[in-house]
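> Below are the sequence and a predicted model; questions follow.
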Amino acid sequence: MDKYGVRGGIARVDIERSPSLITVAIHSSKPGVIIGRGGVGIEELKKAVSKIVKTPIKVNIEEIRSPELFAKLVADNIAGQLERRIAFKRATKQAIDRTMKAGAKGIKVTVAGRLGGVDIARSDTKSQGKIPLQTIKADVDYALSKAKTTYGIIGVKVWIYKGDL
């Protein structure tokens, strides 16, 4: 989706194939950005996908009620703040507070690269609550995002623990 210039807070894309139709379900925190004025965005998306695949395509866009509980959206939010030159400690702290307030049982955020524009790259990890990474039954959402700054690329990793499955 990023390749086609779609940046509307996309958390997940589900693709269902049948012999006669492909159904694409896009889960987004900002569906209006993807749809565009009068559905122009959906039509452009359909054209781009139909060039790759010859079968007809149906696109469903579903709104996410609590974007703070999706690791991809939290990571993209932190990366966007870093690109706008907001201090990394402040961006991570705010994201952790919002996620815990939304009902997560734990969150861990790692930011790595030339933090603050210093010459030597380092990584900073902050966490709150618990994140059981060794348990299969734990519902842990993970995402990686990159912030392209003037100093270079800063990587943002986010783990969110929502409870057991």
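Received the coordinates, thanks. Please read these numbers as outputs of a predicted model, since none were measured by experiment.

> From here on, just use CA atoms for contacts and neighbour counts.
Fine.

> where exactly do the helices run in this protein?
Counting by DSSP state H, one finds helices in the chain at the ranges 31-35, 40-52, 71-83, 88-102.

> For Ile22, which of the ones you listed is the nearest?
Taking C-alpha to C-alpha, helix 40-52 is the member of these nearest to Ile22, at 10.1 Å.

> excluding its backbone neighbours, what's nearest Val111?
Counting by C-alpha to C-alpha, 6 or more residues apart in numbering, Val156 is the residue found nearest to Val111 once chain neighbours are left out, at 4.7 Å.

> what does Tyr161 give?
Per C-alpha to C-alpha, 6+ apart, closest to Tyr161 is Val140, 4.5 Å.

> if I look at the one you found, how far off is Lys162?
Distance of Val140 to Lys162, computed by C-alpha to C-alpha, to the nearest Å: 6 Å.

> Same question for Ala143.
Where Lys162 is concerned, Ala143 sits at a distance of 14 Å (C-alpha to C-alpha).

> Over to Pro67?
13 Å.

> Kindly report the same for Ile78.
From Ile78 across to Lys162, the span is 19 Å (C-alpha to C-alpha).

> One more to weigh against that first structure:
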Amino acid sequence: MQKPAKKETALAIARGVNVRIAPRKARLVADYIRGKNVRHVYAFLESYRRKANPIVLNILKSAVANAVSKNANLDEDKLYVSEAFVDEGMTLKRMRPRAMGRGIGKIEIERADKNLKVTMHVARPGIIIGRKGEEAEKLKKQLASLTSQTLILNIKEIKKVDTDAQIIAFNIAQQIQRRVAFRRVIKRSMQSAMRFNIKGCKIMISGRLNGAEIARTEWIREGTYSSAHPEN
């Protein structure tokens, strides 16, 4: 005796690739909607404000559209979420650590219609440009691979290195790592900056200074300064 044929279930799949959200937040929503009716899930995602809800809602709508395209007579009210899971996506490595020691003060990015202009303000342009511009060409190729726009790379030298906040902070951190007394380091940095007749300067450091068990914050200041523009 033949067994009765099992009724086939329509299956449609939709994916969100490299979505910029923490997997933990998306998993909370995925766990809730799993096994529930599509109409109920729509109401939930549209009524509650969570960062992951709009993202999951768009993916769900894509899955429903895929199901309808396969079967025009499909009743959407009978659809349900059979599976919903979240994996970690691609993680981009930070570019900053590679630049340590090259004295990068700041990077300006200007976007036009088809051009992307990147201007790097550095203390040691020779290190970044390299011999016959080899290092600059390598850097330009790496940056160009991240965008479809035409890349224009400019490298400018910082004339007054001792007044650049980013470079001062990097030099202080390097000296403290070499176990130089932090008070001597910040006073010396302050004196070097004030020699250029700037209006004022404030240097603040935090952490387990001098190897102390309890972290603390120390700071010194001189002259007048604006806390709204710490880079000046």
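Yep, that arrived. As the structure is a computational prediction, the values presented were derived from the model and not from experiment.

> what TM-score comes out when they're superposed?
Put the two chains on top of each other and the TM-score (TM-score structural alignment, normalised by the length of the first structure) is 0.75; 138 aligned residues with a C-alpha RMSD of 1.9 Å.

> ok, back up a step: okay, Val140 and Lys162 of the first structure: which has more neighbours?
Val140 (23 against 20; other C-alpha atoms under 10 Å).

> Would you map the strands across the first structure?
Assigned strands in the first structure, in chain order: 10-17, 22-28, 57-63, 106-113, 122-129, 138-149, 152-164 (criterion: DSSP state E).

> Which parts of the longest one count as buried, going by neighbours?
This points to strand 152-164 of the first structure. Along strand 152-164 of the first structure, these residues count as buried under the neighbour rule (16 or more other C-alpha atoms under 10 Å): 153-163.

> and Ile59 of the second structure, how many neighbours?
16.

> That one: helix or strand, and which one exactly?
In this structure, Ile59 of the second structure is located in helix 52-70 according to DSSP states H and E.

> re the thing from before, turn the buried residues of strand 152-164 of the first structure into TSV, columns for distance to Lys101 of the first structure.
Output for the buried residues of strand 152-164 of the first structure, formatted as TSV (distance: C-alpha to C-alpha, whole Å):
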residue	distance to Lys101 of the first structure
Ile153	29
Ile154	26
Gly155	24
Val156	21
Lys157	20
Val158	16
Trp159	16
Ile160	13
Tyr161	13
Lys162	12
Gly163	15
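
> residue nearest the centroid of the first structure?
Lys72 (2.2 Å; C-alpha atoms, centre = their mean).

> Alignment lookup: Gln174 of the second structure to the first structure.
Under the alignment (TM-score structural alignment), Gln174 of the second structure pairs with Gly80 in the first structure.

> If you drop the residues flanking it in sequence, what lies closest to its match?
Spatially, and ignoring its direct neighbours in sequence, Gly80 of the first structure is nearest to Ala147 (6.6 Å; C-alpha to C-alpha, 6+ apart).

> What residue in the second structure is paired with the one you found?
With TM-score structural alignment as the criterion, Ala147 of the first structure matches nothing.

> which ones are touching Ala147 of the first structure?
Going by C-alpha atoms under 8 Å, 6 or more residues apart in numbering, Ala147 of the first structure touches 79-80, 82-83, 153-156.

> at 10 Å what do you get?
Residues near Ala147 of the first structure by C-alpha atoms under 10 Å, 6 or more residues apart in numbering: 75-84, 111, 113, 153-156.

> go on, Lys54 of the first structure?
Contacts of Lys54 of the first structure by C-alpha under 10 Å, 6+ apart are 21-22.

> Return the distance of it relative to Pro132 of the first structure.
43 Å.

> Enumerate the positions of the helix holding Ile59 of the second structure that are buried.
Going by neighbour count (16+ other C-alpha under 10 Å), the buried part of helix 52-70 of the second structure is 52-53, 55-57, 59-60, 62-65, 67-68.

> Pull the number of nearby residues for the residue nearest to Glu110 of the second structure when sequence neighbours are not counted.
The spatially closest residue to Glu110 of the second structure, leaving aside those adjacent along the chain, is Lys117, at 5.0 Å (C-alpha to C-alpha, 6+ apart). Using other C-alpha under 10 Å, Lys117 of the second structure has 16 other residues around it.
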